[in-house]
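Peer 1: Quick one: sequence and predicted model below, then my questions.
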Amino acid sequence: MSLPAGFTATTDAPLPLHAVRKPEFADWCAAQPAPVQAWLAAQRFDGSAGSVQAWADGEGRVAGAVLGIEDPHDPLAWAHAPRALPAGDWQLDGESDGNARRALQLGWGLGLYRFSRYKQAPVNGSRLVGEFDAETFDLLAACVRVRDLVNTPTEHMGPDELETTARAIAQAHGASIATIAGDDLLVQNYPAIHAVGRASHRAPRIIELRWGDASHPHVVICGKGVCFDTGGLDLKAAAGMRNMKKDMGGAAHALALAELVMARQLPLRITLLVAAVENAVGPNAFRPGEVIATRKGVSVEIDNTDAEGRLVLCDALTHACELQPDLLLDFATLTGAARIALGPDLPALYSNDEALANDWLNAGMQARDPLWRMPLWRPYLRYLTSGIADLANSSNTTMAGSVTAALYLERFVDEGVRWGHVDVYAWNDGDRPGKPAGGEAQGLRAAYAMLKARAAG
């Protein structure tokens, strides 16, 4: 197994890294050599969560360090370590269970991450020493995949580049892949995807990747791939448009989850569908008040061209249901309303299946990758009523924006198909340990844990 930077399996003399919870710190400290006790007391170190303190030997060389940890099974509890510790090779000291060791390894990797495509990341001299878990590194790679895709500006991560990424993943894992792009979307009956993306100089497309044994349960994973969202003719203000390179965050999650399932060889059959467009302004941009067709045959009146993600997803979800999957999942940076309701860290989960929702929520709690379930409150469909079409894509009320967006999507999910939808932010607004500013994977590890448990029976 090839190890990423910041990890090493062998070293001559690793430095001891201690981890303590604040309630146990006094007892732990009392068992340390007197000079260490004196140094920690002088530094007023008390084992508070997120704290680090190193000490030196009699010759001034770094001799050890202690971390304040609140929940050893939470990767983010360890994420402050690699950038706070002095340079050196560090090995966790003392007894720890397997879940804690895996959390340390994942948290260490998340804490080291910096997006470095355009700017060299600061050199970090600390490495973690140990016996490493391959699944943990695959999880780390999936999180890094999401972060890198979302962080890359649209000039270098448009529909073409999303397709190139999907093709590289397919080739690496022996999957098949096909794309329908441009006016062929009309020929092949993906009119909503075409309508949203037609104003861009980059052709809209739907990317379809297939992998797995036909005898295994079939999971379709859909991702909203709006590579940049101006808002269309309902143009966003500058502040709202600034970070819209991240509007393909749903596609990034879908790609990373499919790649993770394939890397771990889960006994599942996967179909990945990414609707990749750029919502641009141009002479042929779709307009407010127009009625557009959809693959399902449902006519949609455009109330707001900035509610475009649900338009590209509705064609993808319709095709997904045609495949008669055992499970249908979608990820989308769909609404600001979800962020108003739950904040930036907590993705909103919607599902038409109680068992699926409970499994996903429980997996999120176990993996320390939480989601929060929101209601498919069907009386709010009245907010999507159109006088001239079957459905409106948005409403003129600010109420229940995330709920109505999910209800819109549900209209394109066939009865009997078990479906889960995640309205995800895919972004960190500021720097925190393990959560650097920029693109972020949210609900991804939970989705993998849920699928792994279901694949196991």
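Peer 2: Perfect, thanks for sending it. Computed from a predicted model, the values in this text were never measured in an experiment.

Peer 1: Every contact and neighbour count from this point should use C-alpha atoms.
Peer 2: Will do.

Peer 1: For the lengthiest helix in the chain, enumerate the helices and strands it packs against.
Peer 2: Secondary structure of the chain per DSSP state H: the longest helix is helix 134-151. When contacts are defined as 3 or more CA pairs under 8 Å, 6 or more residues apart in numbering; DSSP states H and E, helix 134-151 sits against helix 98-112, helix 249-263, strand 438-439.

Peer 1: how far out from the middle of the chain is the last one?
Peer 2: Put plainly, it is strand 438-439. Taking CA atoms, centre = their mean, to the nearest Å, one finds strand 438-439 lying 10 Å from the centre of the chain it belongs to.

Peer 1: which other helices and strands contact that strand?
Peer 2: Applying 3+ CA pairs under 8 Å, 6+ apart, one finds that strand 438-439 contacts helix 134-151, strand 427-428.

Peer 1: Pipe those into a markdown table and attach mean neighbour count and distance to Leu391 per row.
Peer 2: Converted to a markdown table, those look like this (neighbours: other CA atoms under 10 Å; distance: least, CA to CA, whole Å):
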| stretch | mean neighbour count | distance to Leu391 |
| --- | --- | --- |
| helix 134-151 | 21 | 31 |
| strand 427-428 | 20 | 31 |
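
Peer 1: Ok, which of the ones you listed comes nearest Pro23?
Peer 2: helix 134-151 (28.7 Å; CA to CA).

Peer 1: Out of the helices and strands packed on strand 438-439, which is closest to Leu361?
Peer 2: helix 134-151 (18.1 Å).

Peer 1: the inter-axis angle of that closest one versus helix 98-112?
Peer 2: 30 degrees (axes from the mean of the first three to the mean of the last three CA atoms, to 10 degrees).

Peer 1: hold the first one in mind and look at this next one:
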Amino acid sequence: MTDFAAMLAPADGQPAVPLIPLAADQLAAWLAGQGERVRTGVAAQGFKAAADQVAMIAGDGPSDWLALAGVATGALGPWALAAAAQKLPPGRYALAGELGQAGLGWCLAQHRFTRYRRAEPVAPRVLTTTSLAAIHAAVPEAEAVALVRDLIDTPAGDLTPADLAQAVIDIARPFGADVRVVTGEALLSENFPAIHAVGRAASAAPRLIELYWGDAAHPRLAIIGKGITFDSGGLNIKPTSGMANMKKDMGGAAHALALARLVMQAGLRVRLHMLIPAAENAISGNAFRPGDIIATRAGKTVEITNTDAEGRLVLCDCLALAAEHSPELMIDFATLTGAARVALGPQLPALFANDDALASEYLAAGASVGDPLWRLPLWAPYQDMLKSEVADMVNSADGGFAGAITAALFLERFVPAGLPWLHLDTFAWTPAAKPGRPKGGEALGLRAAWAMLRSRYQ
């Protein structure tokens, strides 16, 4: 893991190049107070203080250099200094003003996924600041986001359900958390039939991964993440274009594990119960089929109308198990539907909640940390789309209407009335690189959840 703690440091008076964030409407006033050398350097580089624009102004001596970073007006957001961290030469920089939330992007802009290629070592860009609290907040969040990215970017051949279980064990060990893994045929004997049905066709056996941590006397918090390590679509096989990025279908599990790590690292006053149903949706002679009727832990039967709607099946067993322990709050993360992406695009996760105040709390937390969400309704009349003639429900409604909503309504059937529940349908992917956010796996909705939990339980 990248040493993010080495990239942010308290100001200590040691030599450093001043880094000055400037919004476009501040540039003229700032230039008016500078000497001719600085004004000439700014003009020569065409620096207009546009967001993500960076300039280095040479000085007469090493102590006279300046670095300028174009930013948006207002407090520094998470990605305000990410471009500067990517473009400036390695060295030590002293931030002028408050760090705000910009430590996250400063750190993550320097993170690389290097498991499969040799990378030349690069000295870090170190940012010094007087904002000590911002440093303490940024480093664990950067570690959590990097964990999500690295897990998602790992190909399915190297991140099987067994590998995902080992990742949970490795994260749990330093915090003294307990991990329980139910594997293969044991899923049937322990009443997780839906997880077994989805994963039984793969050569790597499916698993239920549970993590327990914290004082049993504290409020119980359930965090669940969809862990489909690769999704072929099953017998309703995806086309090539739809299968290309399906290593990311365990993105919900990556979010859940990263959030659990943040909870344990901060010592929140909760009894944490994290659940990951890990399986590969593969094709073989014993793959589950369209028309099959499968059982679930909750006792409800499901007619399979589409084997590519498997995420909700593995999640329903985990929702039922978590609900048996009556948590104070239950959150699930899942790369669940293409319909959510059609509606909201790649940057906005779809949020569903069975409690208006809880939804508002999550949305406000996301706005406060620059991790936006958009709420979609649990529109009860659409429950009719899930009716089956031969079972309690179908797993996928006919037609293309309201796909994200009907998927959420399916999950809601496994949440007891009155149990506060949040469901995040997240893309977990950046399709086009931006400063601090390379193309590939991404944490979307994670920091919003963390801000909400920190506010509630710290």
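Peer 2: Nice, thanks for sending it over. Treat the numbers as computed from the prediction; the structure is a model and nothing was measured.

Peer 1: in the second structure, what residues pair with the longest helix of the first structure?
Peer 2: Mapped onto the second structure using TM-score structural alignment, helix 134-151 of the first structure covers residues 136-153.

Peer 1: and the matching stretch, how far out from the chain's middle?
Peer 2: Relative to the chain's own centre, stretch 136-153 of the second structure is displaced by 9 Å; criterion: CA atoms, centre = their mean.

Peer 1: residues in contact with it?
Peer 2: By CA atoms under 8 Å, 6 or more residues apart in numbering, the residues outside stretch 136-153 of the second structure that reach it are 1-2, 4-5, 101, 103-104, 107-108, 111, 113, 159, 247-248, 250-251, 254-255, 258-259, 261-262, 440-443, 446-447.

Peer 1: ok, 6 Å please
Peer 2: Phe4, Ala5, Gly103, Leu104, Lys248, Gly251, Ala254, Ala258, Gly441, Glu442, Ala443 (CA atoms under 6 Å, 6 or more residues apart in numbering).

Peer 1: Chain neighbours aside, what residue packs nearest to the fourth one?
Peer 2: When you say that, I think you mean Leu104 of the second structure. Distances taken as CA to CA, 6 or more residues apart in numbering place Ala138 nearest to Leu104 of the second structure, at 5.0 Å, with adjacent residues excluded.

Peer 1: Now do the helix or strand just after the longest helix of the first structure against helix 249-263, angle only.
Peer 2: Helices and strands here follow DSSP states H and E; after helix 134-151 of the first structure, the next one along the chain is helix 159-173. Per the same axes, to 10 degrees, the angle that helix 159-173 of the first structure makes with helix 249-263 is 10 degrees.

Peer 1: After superposing, tell me the mean distance of helix 159-173 of the first structure to the second structure.
Peer 2: If you overlay the two and look at helix 159-173 of the first structure, the average distance to its match in the second structure is 0.9 Å (mean CA distance after the TM-score superposition for the first structure).

Peer 1: Mind listing what's buried along that helix?
Peer 2: Residues of helix 159-173 of the first structure classed as buried by neighbour count (16 or more other CA atoms under 10 Å): Pro159, Asp160, Glu161, Leu162, Glu163, Thr165, Ala166, Arg167, Ile169, Ala170.

Peer 1: returning to what we had before: could you redo the helices and strands packed on strand 438-439 of the first structure as CSV and give each row distance to Arg127 of the first structure?
Peer 2: Below are these laid out as CSV (distance: least, CA to CA, whole Å):
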stretch, distance to Arg127 of the first structure
helix 134-151, 15
strand 427-428, 25
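
Peer 1: if we compare these, which one ends up closest to Pro14 of the first structure?
Peer 2: Closest approach to Pro14 of the first structure among those (CA to CA): helix 134-151, 21.2 Å.

Peer 1: mean per-residue distance, the closest one to the second structure?
Peer 2: Its aligned residues in the second structure lie a mean 0.9 Å from helix 134-151 of the first structure after superposition (mean CA distance after the TM-score superposition for the first structure).

Peer 1: And stretch 56-69 of the first structure, what's buried?
Peer 2: In stretch 56-69 of the first structure, counting by 16+ other CA under 10 Å, buried: Ala63, Gly64, Ala65, Val66, Leu67, Gly68, Ile69.

Peer 1: and which of those is nearest to Val226 of the first structure?
Peer 2: Closest to Val226 of the first structure out of the buried residues of stretch 56-69 of the first structure is Ile69 (38.8 Å), distances taken as CA to CA.
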